[in-house]
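1. Provided below are the primary sequence and the corresponding predicted coordinates.
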Amino acid sequence: MKLFALAAGLAAGLPIVCLSATAQADENRVVIELFTSQGCSSCPPADELLERLAERDDVLPLALHVDYWDYIGWADSFARPEHTRRQKAYARIAGSRSIYTPQMIIGGVEQIVGTRPMEVADAVMRHVQQGPAIDLDVERDGDTLRIMSDTPATARGPLLVQLVRYMPHQVVEIGRGENAGRTLTYTNIVTEWSILAEWTGAEPLDLSAEVPGPDAVAVIVQKAGNGRILAAADLR
């Protein structure tokens, strides 16, 4: 019943939940990475699904635009080669020799075709039920971000503390390629994904980072080597 309700929510949309100036990961926000492209004709339904997911308060959906479809007539204005490299790293872990769009990675470990809302709902529910492995606190004061956590009970390193910047919403008119003539809406478009620190988990975490500019901010703690995502919090 819970799974059906979640899937219905993905299909119909839910009320937007406002975030305060301080984010905590104790609600276990499940990270969903969508690998997508403006030049991919199969991607708009997945982009729309990500937009609906962004209205939920139990997930952190992020769009990583890849560059390997740029050659077919339209260069994706959000594409970054590092997104392609990240997707390839996930593919190697899964033993796959190829990558594709649209693809969703749930919690760093489950790989799903991005146009299958029931499978996405099922995966999200599994990760929500697991509960967070790390209690992560993130606070922002102007352009300074502070990230804190007590020593986790079970998680041990190497753990990567990652900073993600993203644009919550953009509308793009596609001039050429497979989506020529369409006006498409994109949500939570990743503009930066960087590693702030490597953490063993054997001691409390307390670090700061400068985050100038208007883009939204998220912090993700993930096992090294594109492993499981253990905690996530975001601020807008």
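-> Received, thanks. Numbering: from 1, shown residues only.
2. from here on, contacts and neighbour counts on C-alpha atoms
-> Noted.
3. which residue ranges form the helices in the chain?
-> 2-12, 44-53, 81-94, 117-130 (DSSP state H).
4. Let me have those helices in CSV, extended by mean neighbour count and distance to residue 196.
-> As requested, those are exported to CSV (neighbours: other C-alpha atoms under 10 Å; distance: least, C-alpha to C-alpha, whole Å):
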stretch, mean neighbour count, distance to residue 196
helix 2-12, 16, 32
helix 44-53, 22, 26
helix 81-94, 16, 16
helix 117-130, 17, 25
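5. another structure for you, compare them:
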Amino acid sequence: MTVSAYCLAFALSGLMGAACLASAGKTQAGELNGVVELFTSQGCASCPPADAELARLAKRDDVLALSYHVDYWNYLGWVDTLSSRANTERQYGYARTLKRNNVYTPQAVINGQDHANGAEGDTIAELLGRLAASGNGLTVPVSASRSPDGLSIAVGSGEGKANIVAVYFTDESTVKIERGENAGQTVTYHHAVEALETVGMWGGEAVTLKLPASVMSARPGRGCAILLQQVGHDGAPGRILGAALIEPETPA
């Protein structure tokens, strides 16, 4: 694998669900206009500007920003402390959906339908606007809320079929990178995905789900995103129809 602005990788594998841990926090639902998923690595010299852009997006109220740390840079001398094989498999799934022969970092996938260099904020904004204007934005209302009894998810009516996916992430993770292309840097990563799991299915009619309190965890700094996402016959992730965010609980 050559070290360049884009990291290419060529192994394909299927999506794998991960154990879904829980979060607590303020609910923000029905206000999102788009989802940006960044595929990044602590070992990629081109990624810090994209990580900074993702941090900026994570502070917006109208965009759901998630960061997936991939593991195919790990052999270059620094093992990304936030990386997982599941994150890499999700990116390869998007490669199939987008009809690409390879993957790269930093790649930002927009609403599951298009992609751009994750550092190019203007391009990401243009894609979000273009998808919304063409009717391919977040068109199905999704909301989520937490209570002592568990996590409640409500999906409105619409057209099509999709999976209801819970994505758990760490709000902020500060890492001192000791080796690799970013050796010597200390970077704070935002909304780094820990796990995701399909928790239900949607067939166009309004549906309400509730996850039991036993899956909830009150650990400060953990957030939860709900994605209403179409999935291909091969399990590859596709268009995101709706989304909601439960922000992390802040320490007392």
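-> Done, it's in. All of these numbers come straight from a predicted model, not from anything done at the bench.
6. Which among the helices of structure 1 is found nearest to residue 28 of structure 1?
-> helix 117-130 (6.3 Å; C-alpha to C-alpha).
7. residues in contact with the closest one?
-> Outside helix 117-130 of structure 1, the residues that touch it by C-alpha atoms under 8 Å, 6 or more residues apart in numbering are 3, 6-7, 10-11, 28-30, 49, 58-59, 106-107, 110, 112, 114.
8. just these now: which is nearest residue 152 of structure 1?
-> Out of the contacts of helix 117-130 of structure 1, the member with the shortest distance to residue 152 of structure 1 (by C-alpha to C-alpha) is residue 28, at 14.4 Å.
9. Over in structure 2, tell me which residue corresponds to the closest one.
-> Under the alignment by TM-score structural alignment, residue 28 of structure 1 pairs with residue 32 in structure 2.
10. Pretty sure that match sits against residue 62.
-> Yes: using C-alpha atoms under 8 Å, residue 32 of structure 2 makes contact with residue 62 at a distance of 4.3 Å.
11. And the two? Which one has more around it.
-> residue 32 (20 against 16; other C-alpha atoms under 10 Å).
12. so who does that one touch?
-> Contacts of residue 32 of structure 2 by C-alpha under 8 Å, 6+ apart are 61, 62, 63, 64, 138, 243, 244.
13. Which members of those residues define the maximum pairwise distance?
-> Within the contacts of residue 32 of structure 2, 61 and 138 form the most distant pair, 14.2 Å apart (C-alpha to C-alpha).
14. So between the two, which is more surrounded?
-> residue 138 (23 against 13).
15. Stretch 30-44 of structure 2 spans what distance, first to last residue?
-> With C-alpha to C-alpha, to the nearest Å as the measure, the first residue of stretch 30-44 of structure 2 is 35 Å from its last.
16. Which residue ranges of the stretch 101-250 of structure 2 form strands?
-> Remark: strands assigned in the stretch 101-250 of structure 2 by DSSP state E, counting those that start in this stretch are 107-110, 114-117, 142-147, 150-155, 162-176, 186-202, 207-212, 222-231, 237-246.
17. The closest residue in space to residue 225 of structure 1 that isn't next to it in sequence and residue 132 of structure 1, how far apart?
-> Of all residues not flanking residue 225 of structure 1 in the chain, residue 89 sits nearest, at 8.0 Å (C-alpha to C-alpha, 6 or more residues apart in numbering). As for residue 89 of structure 1, its distance to residue 132 of structure 1 is 24 Å (criterion: C-alpha to C-alpha).
18. Which residue in structure 1 aligns with residue 80 of structure 2?
-> Using TM-score structural alignment, residue 80 of structure 2 pairs with residue 76 in structure 1.
19. OK, contacts around the closest residue to that match other than its chain neighbours?
-> Of all residues not flanking residue 76 of structure 1 in the chain, residue 38 sits nearest, at 5.2 Å (C-alpha to C-alpha, 6+ apart). Contact partners of residue 38 of structure 1, counting by C-alpha under 8 Å, 6+ apart, are 65, 74, 75, 76, 77, 174, 179.
20. what sits against the fifth one?
-> Neighbour list for residue 77 of structure 1: residue 38 [criterion: C-alpha under 8 Å, 6+ apart].
21. contacting residues for the residue most central in space within structure 2?
-> Centroid check for structure 2 by C-alpha atoms, centre = their mean gives residue 66 as the closest residue, at 3.6 Å. The contact partners of residue 66 of structure 2, by C-alpha under 8 Å, 6+ apart, come to 35, 36, 37, 38, 54, 58, 169, 190, 191, 192, 193.
22. For those, pick the one with the most neighbours.
-> Result: residue 38 is most packed of the contacts of residue 66 of structure 2 (other C-alpha under 10 Å), 30 neighbours.
23. Tell me who's in contact with the closest residue to that one other than its chain neighbours.
-> Closest residue to residue 38 of structure 2 apart from its sequence neighbours, by C-alpha to C-alpha, 6+ apart: residue 108 at 4.3 Å. Counting by C-alpha under 8 Å, 6+ apart, residue 108 of structure 2 touches 36, 37, 38, 39, 115, 116, 117, 118, 124.
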